[in-house]
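Undergrad: Just need the structure, nothing else, for what follows:
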Amino acid sequence: MTANIRIALSSDHAAIQLRQAIATHIADLGWEAVDIGPTSPESTHYPKHGKAAAQLVASGDCRFGIILCGTGQGIMMAANKEKGIRCGVCTDAFSARMIRQHNDANMLSLGVRVVGEGLALDIVDAFLSAQFEGGRHATRVQMIETTEG
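TA: Model (predicted):
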């Protein structure tokens, strides 16, 4: 049931190759990859790329976002500034499942200098296959949302 569900992908210059591998992987799974770049290896600033992807998710144009930088931390911080975004950095599949199941995360951040391609694809699969559990977790997600500016 993933046909036509769009996923925004963005990164800084350090993570272009891994982002493109993820784009191919999710397209092979039936998701629509909306890869907003960059495509050039020249140094670029991760905050603008995190924000651009977050805006696509927050607007509803994309259901999820996957963003990357060296550690995944900086680009995640930038994305989380956008109202309605719940993005977490994951270095393992368990955490990726949990941010979807318990936190209703709509974005995933990865560090290209932290995880290799094989692990990154496993993390993406865990994130995309998990479902929000609701219940007591919904109350906590609502508490997070009330802190947004």
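Undergrad: okay, CA-based contacts and neighbour counts for the rest of this
TA: Fine.
Undergrad: Which parts of this structure are helices?
TA: Counting by DSSP state H, the chain has these helices, from start to end: 16-28, 46-58, 73-79, 93-101, 117-129, 136-145.
Undergrad: One more, so I can put them side by side:
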Amino acid sequence: MSAIPVLLGALLVAGAVYDTVRLLTPAEPRWPPPTRLRGRRAGLEAAECWLTGLRLHGRIDAATYRRRMAALARGRRTSPTGRQAYLSVVHGYTTAFQWGAGILTAGAALCAALLRPGHLRCKDAPRAASAPARPSETGPVSETEAGPASPAAGS
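TA: Reported below is the predicted structural model:
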């Protein structure tokens, strides 16, 4: 049972190291191997649609649109660099933290809803008859049964 938390912790550390290394190393080569060309073409088409949407909604001007579309025609996509890359990593960790906090909060609320108040008792086991009664159940205790009230009174 303790292997699962260790495995999850190792995965979190591996993800943090991977993201940090990707943030600090230079970008991948511009010409990928032929096996990835199909995926790259699909990515370029998606980037083209995204740029068109930006232009239609007025978020980029015509010169920026032409420059980015020319780069796409040459097979180059601009990747976030510097501050943009840093902010995207911070956003990813923030999102993951918020999801984790939400899941833990939901689990705590579920546990609180399922727990019943009071002591757990087994219905089949008989209650012990030889157990001494608590003083609150028998009434007040006299001084002779309880002993002297203070150490000075007994000497």
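Undergrad: Would you give the TM-score for this superposition?
TA: Scored against TM-score structural alignment, normalised by the length of the first structure, the superposed chains reach a TM-score of 0.23; 59 aligned residues with a CA RMSD of 4.5 Å.
Undergrad: could I get the helices of the first structure as JSON lines with mean neighbour count?
TA: Below are the helices of the first structure laid out as JSON lines (neighbours: other CA atoms under 10 Å):
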{"stretch": "helix 16-28", "mean neighbour count": "18"}
{"stretch": "helix 46-58", "mean neighbour count": "23"}
{"stretch": "helix 73-79", "mean neighbour count": "23"}
{"stretch": "helix 93-101", "mean neighbour count": "20"}
{"stretch": "helix 117-129", "mean neighbour count": "18"}
{"stretch": "helix 136-145", "mean neighbour count": "13"}
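Undergrad: Figure out which of those helices is closest to residue 10 of the first structure.
TA: Closest to residue 10 of the first structure of the helices of the first structure, according to CA to CA: helix 46-58, at 5.8 Å.
Undergrad: list the helices and strands that closest one packs on?
TA: strand 6-11, strand 64-69, helix 73-79 (3 or more CA pairs under 8 Å, 6 or more residues apart in numbering; DSSP states H and E).
Undergrad: how about these, which one is nearest residue 128 of the first structure?
TA: Closest to residue 128 of the first structure of these is strand 64-69 (CA to CA; 8.6 Å).
Undergrad: and that closest one, what other elements does it pack with?
TA: Judged by 3+ CA pairs under 8 Å, 6+ apart, strand 64-69 of the first structure is in contact with strand 6-11, helix 46-58, helix 73-79, strand 107-111.
Undergrad: could the ones you listed be laid out in TSV, adding distance to residue 66 of the first structure?
TA: Output for those, formatted as TSV (distance: least, CA to CA, whole Å):
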stretch	distance to residue 66 of the first structure
strand 6-11	5
helix 46-58	8
helix 73-79	10
strand 107-111	5
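Undergrad: Which of those sits closest to residue 17 of the first structure?
TA: strand 6-11 (9.7 Å).
Undergrad: Residue 107 of the second structure versus residue 48 of the second structure, what's the distance?
TA: To residue 107 of the second structure, residue 48 of the second structure is 42 Å away according to CA to CA, to the nearest Å.
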